[in-house]
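*Asks:* build me a model from this:
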Amino acid sequence: MPANGDRNSPRKHSERLDALGIQLPTPPTPLGNYVETSLVGTLLFTSGILPFVDGKLLFTGRLGVDLTVEQGQEAARYAALNALAAASHFLGDMDRIQKVVRVGIALATTEAFTQHAAVADGASDLFAQIFGKEQGHTRLVSGVYSLPVRTPVVLDVVFEVVVQ
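*Replies:* Have a look, this model is predicted:
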């Protein structure tokens, strides 16, 4: 497969994950009364996904005081992996995902923190590796004072999927 993850390549997204040495984690479970994914037409929406690793938050705290930009990027990447795991679990096949349409990222930050885009690139770079940079996605990143369970990152994704 071309390094840019060309959508027209005969390789599938699951094969691209294997080539990158990435294994999807166990899909996340809701922390409240909601579902992790919802399909509307050809769009699959995820709920807010946290950077859980083996059932525990990867990091806790706020960017700019407790965590570095690099730790934020890692948290965003793990949240993106969890979003892919939720989507794959719902669809039954990762290869039904056509592209990432939109990524929303909320970051727990200090008032002075300004590197939101750099942190969000932790998720965006992962999606570009898997689906191809040329596919692109829209993105909204915001900083907030606090997030549930002291997570530094909450990510939601809209995927375009093949409906069966």
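*Asks:* rest of the way, CA atoms for contacts and neighbours
*Replies:* Will do.
*Asks:* show me where the protein has its helices.
*Replies:* Applying DSSP state H to the chain gives helices spanning 13-20, 69-91, 116-131.
*Asks:* please generate a structure for the following sequence too, so the two can be compared:
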Amino acid sequence: MTVEKRLAELGIILPEAAAPAANYVPFVAAEGLLHISGQIPFDEDGRLIVGRLGETMDVEAGQQAARRCAIGIVAQLKAAVGDFGRVKRIVKLNVFVNSALDFTAQPEVANGASDLMVALFGEAGRHARSAVGVAVLPRGVAVEVDAIVDVR
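*Replies:* This next block holds a predicted model:
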């Protein structure tokens, strides 16, 4: 089954790949690896998903924010390679979680992004990962995710 079919089955419509908000590029290809810059979560209406896990958001809301970041990663991937058939493997996700001092469920929040990659890319979506709690993220968003992808 193709990634496009999986997206359709999941009811996901890819947004336009987000333009950089500062002095960087959305992705860089180097020696077969595509490095995708951090993506922040936008809801279906294009509004930022803001909040702090363990304070104003629970794990489930954080997982949804992480999933929306992963959708942004997939949109950037599509913009970079055009054809998802060129994706050999999702190599690594780095997931940054805007966390209250006593919040320790970053791995569970990160599963929102990881689960989507596996749902879309199957075994090729299984990846290495870091899930890190941080004091603040740009624009007050709940989660930010970047990726490294092996492409043909």
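*Asks:* still on that earlier bit, any idea which of the helices of structure 1 is most buried?
*Replies:* helix 69-91 (a mean of 23; mean count of other C-alpha atoms under 10 Å).
*Asks:* next, the mean deviation of it compared to structure 2.
*Replies:* Mean deviation of helix 69-91 of structure 1 relative to structure 2 after superposition (mean C-alpha distance after the TM-score superposition for structure 1): 0.5 Å.
*Asks:* any idea how far residue 137 of structure 1 is from residue 130 of structure 1?
*Replies:* Separation of residue 137 of structure 1 from residue 130 of structure 1 (C-alpha to C-alpha, to the nearest Å): 13 Å.
*Asks:* over to residue 112 of structure 1?
*Replies:* For residue 112 of structure 1, the distance to residue 130 of structure 1 - C-alpha to C-alpha - is 33 Å.
*Asks:* and what of residue 94 of structure 1?
*Replies:* Residue 94 of structure 1 is 11 Å from residue 130 of structure 1, by C-alpha to C-alpha.
*Asks:* can you pull up the most central residue in structure 2?
*Replies:* Centroid-nearest residue in structure 2: residue 70, 2.5 Å away (criterion: C-alpha atoms, centre = their mean).
*Asks:* quick one: map that residue onto structure 1.
*Replies:* Aligned counterpart of residue 70 of structure 2 in structure 1: residue 80 (TM-score structural alignment).
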